[in-house]
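Enquirer: dropping the sequence and predicted coords here.
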Amino acid sequence: MYANPLRILYPSEDSIADLQQEILQHPITTNHILFPPSPSGPPLNFTEGPLRPNYVVFTFTLFFTFVGVLGNFVVIITFSSTPKLRNQTGLCMINLAIADFIIGVFYLCVSLPCSLHGDCLIISSHPICLGAVIISYTSYGAGFCSLAVVSLNRAFLISRPLQYKSIFTKKRILAILIGIWMFSLSITLGFTLSKPHTIKFDAAYYNCGLAADDKDAWPYSYIINILGFLIPVAIATACS
């Protein structure tokens, strides 16, 4: 049986009332317009209301946030305020501390209300969840790459002390560190903005991240782990 085309062009009052009721029950928000859900995955508002508070996750997150933020803040202030430490190695250490400090402030802190109260902005707002992932993953890659630069810097200082100052000048170190941040940011922005549906709230850890079960997220996972973790760690290990 085929639908009557006149009913489609000229719907009845009952059909209009049913449509209005459907819109009221399932409103379209700006999240759906800016970040449409994946055709094969669950909708982006991936939690139905607040979660249960998890005080174990809250305690561990609070501890690592406190240690990370306070410890790296002390490193930044110490190296920045001591003239003898503002050398090539000191610049790398400051950059590494800044990356860890950013992760503690903008990534771990936003999950604290989630685990304490069971509700927070990153649960209900996908743009905020996406922003937290962009900031943290960029800092994650920049931090490990900075660790590799520190190892290379120390290796050249020990093995080639006469050529060290001509190779690792302060301007070159600054250019390398800025390039690391730009490279990490470009990779993270390029992927997350082109495939925003792969960024989801993880109810197990009360934070946002790549959906492990989404195949669209696998290429970025490989790239960030190889370029932002495995290669820097291999360089740091070889130079140690």
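Expert: Here it is on my side, so go on.

Enquirer: for the rest of this, base every contact and every neighbour count on C-alpha atoms.
Expert: Fine.

Enquirer: how far away is Pro196 from Phe66?
Expert: Plainly put, Pro196 is 30 Å away from Phe66 if you go by C-alpha to C-alpha, to the nearest Å.

Enquirer: return the distance of the longest helix belonging to the chain from the chain's centre.
Expert: Longest helix in the chain by number of residues (criterion: DSSP state H): helix 126-159. With C-alpha atoms, centre = their mean, to the nearest Å as the basis, helix 126-159 stands 12 Å off its chain's centre.

Enquirer: after that helix, which helix or strand is next?
Expert: Downstream of helix 126-159, the first helix or strand assigned by DSSP states H and E is helix 161-167.

Enquirer: list the buried residues for that following helix?
Expert: Tyr164 (16 or more other C-alpha atoms under 10 Å).

Enquirer: also stretch 91-107?
Expert: Neighbour-count burial for stretch 91-107 flags 91-104, 107 (criterion: 16+ other C-alpha under 10 Å).

Enquirer: likewise for stretch 198-214?
Expert: For stretch 198-214, the neighbour count (16+ other C-alpha under 10 Å) marks Thr198, Ile199, Lys200, Phe201, Asp202, Ala203, Tyr206, Asn207, Cys208, Gly209, Leu210, Ala211 as buried.

Enquirer: still on that earlier bit, and Pro196 and Phe66? which has more neighbours close in?
Expert: Pro196 (22 against 16; other C-alpha atoms under 10 Å).

Enquirer: picking up where we left off before, in the longest helix of the chain, what counts as buried?
Expert: So for helix 126-159, counting by 16+ other C-alpha under 10 Å, buried means 126-127, 129-157.

Enquirer: and here's the other structure:
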Amino acid sequence: MGTSDATMVFTNDTSPAGVDDSSSSIPWMDNSTFTAASTEAAPMSKSLQTYPERVAIAVLWLLIALIDIIGNTMVILAVVFSKKLRTFTNVFVVSLSVADLLTGLALPMSAVGLLSPGDTWPWSTETPCYLAGMLLFISSCASLYNLASIALNRLILIKRPMTYRSLYTRRNLAINVAVLWFVAIAIMVVPPLCGVGGFGYDEQHHTCSDLDTHPKAKSFERIQTFLFYPIPLIIIVTSYTIIYLHVRRHFKAQRSLRGGISTSGTGPVSSSSSFQVSDNAAVLKTSQQGRAYHQQLQITKNLFMTVCAFVVCVTPYSVALFIPNNDRYLLFLGVVFTCNSCINPFIYASKHPQFKKVLRRMLQCRYSQIEEPSDALKALMTCCYKA
């Protein structure tokens, strides 16, 4: 049968029954070819989100990245400009800000993938996407280990102040920060080097992250979750629990001491004034120690807020990794995850007593009013005046 007859049979289901077997087989073959060609022309998308959802997430990430970069840069510059902020605890605060800053620098690459209408990486090479994905995960891991180091620092300062100076020397601080960054890098780099997971362009989420399509992607996700979340979280919770119990005992003892002093003050007056002078000196010393203790306690409470913010932002994503058939929602939880990187500067600016003053002067461009200006700030101001 001719080609025209075959076409007629394909397009008309009411053809006469007198069509031979060879004729009926041709339409079946043509239909198969047509379907295959259609599938090849419009392949099934692997995307788990619609394009409008991807655009919304990309806009949110670009906004988070902008706030992140500006805020954390200001926190780092505040320590650079003011000697008063150069405390041992703030070494970890700066390290935390560096980690959050790296997160902000990595997010725009994912926005590029999300905004691309296709299902493949839009550029000729995936190298920028690979580096951005690896940087994002390393910085997130480093953030949590920095928060664990801050918790231990506050615990030792409040509970063992006499050993604090000998333990937190410049050398030990440098080693501590280097070790925590080494651990964060090792957790995220060693498994891919051993063939467990990898980084690059994720075609399902259109982001620069770990590859969900890798044969051992789930194993890599478990390694991430177990090594960079539970261990630091246990350190953080344990440290702040001990701090809370210690502070509660401290204030109970203070109330008892004040009650004893008040009771002794209402009794008979001693014939010797030396006891009164001694008591006044003791009360003054206790008052000064109390103010210093309250200041350290306030700083600890504010730093604890950064821990709470991190836990609230990170926990949903980490828990979701263990729930099956929820890959579609991981990207949305990832947005909540990255929100943490831009929250900390707001906590410092609004609550931390020392950072608050310096950051306010910086926002008002009153650098000459910054307390205890550093040599770097003095040199910068001198250059500006000369210009």
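Expert: Sure thing, it's come through. Values in this document were obtained by computation on a predicted structure and should not be read as measured data.

Enquirer: what's the TM-score here?
Expert: Aligned and superposed, the two chains score 0.69 in TM-score terms (TM-score structural alignment, normalised by the length of structure 1); 192 aligned residues with a C-alpha RMSD of 2.8 Å.

Enquirer: looking at the buried residues of stretch 91-107 of structure 1, which is nearest Ile16 of structure 1?
Expert: Ile16 of structure 1 has its nearest neighbour among these in Tyr107, at 45.3 Å by C-alpha to C-alpha.

Enquirer: contact partners for the closest one?
Expert: Ala132, Val133, Ile135, Ser136 (C-alpha atoms under 8 Å, 6 or more residues apart in numbering).

Enquirer: quick one, what contacts Leu107 of structure 2?
Expert: Here Leu107 of structure 2 is in contact with Trp61, Leu62, Ala65, Ala132, Leu136 (C-alpha under 8 Å, 6+ apart).

Enquirer: let me know the closest of those residues to Asp21 of structure 2.
Expert: Ala132 (59.9 Å).

Enquirer: I'd guessed the closest one sits against Thr207; true?
Expert: No. Applying C-alpha atoms under 8 Å, one finds Ala132 of structure 2 not in contact with Thr207, separated by 9.6 Å.

Enquirer: between the two, which contacts overlap?
Expert: What both Ala132 of structure 2 and Thr207 touch, as defined by C-alpha under 8 Å, 6+ apart, is the set Met109, Ser110.

Enquirer: what ranges do the strands span in structure 1?
Expert: 199-202, 207-210 (DSSP state E).

Enquirer: hang on, the earlier thing: other SSEs contacting the longest helix of structure 1?
Expert: Other helices and strands packing on helix 126-159 of structure 1, by 3 or more C-alpha pairs under 8 Å, 6 or more residues apart in numbering; DSSP states H and E, are helix 88-103, helix 121-124, helix 170-194, strand 199-202, strand 207-210, helix 231-239.

Enquirer: of the ones you listed, which is nearest Gly71 of structure 1?
Expert: Between these, helix 88-103 lies closest to Gly71 of structure 1; by C-alpha to C-alpha that is 8.4 Å.

Enquirer: how far off helix 126-159 does that closest one point, in degrees?
Expert: 160 degrees (axes from the mean of the first three to the mean of the last three C-alpha atoms, to 10 degrees).

Enquirer: tell me the average deviation of helix 88-103 of structure 1 from structure 2 after fitting.
Expert: When structure 2 is overlaid, helix 88-103 of structure 1 sits 0.5 Å from its aligned residues on average, using mean C-alpha distance after the TM-score superposition for structure 1.

Enquirer: where's that helix relative to the chain centroid, distance-wise?
Expert: Relative to its chain's centre, helix 88-103 of structure 1 lies at 17 Å (C-alpha atoms, centre = their mean).

Enquirer: and if you look at stretch 232-240 of structure 1?
Expert: Per C-alpha atoms, centre = their mean, the centroid offset for stretch 232-240 of structure 1 relative to its chain is 24 Å.

Enquirer: go ahead and flag the most central residue of structure 1.
Expert: Nearest to the mean C-alpha position of structure 1, by C-alpha atoms, centre = their mean, lies Val133 at 2.4 Å.

Enquirer: for Thr30 of structure 1, see how far away Ile199 of structure 1 is.
Expert: 17 Å.
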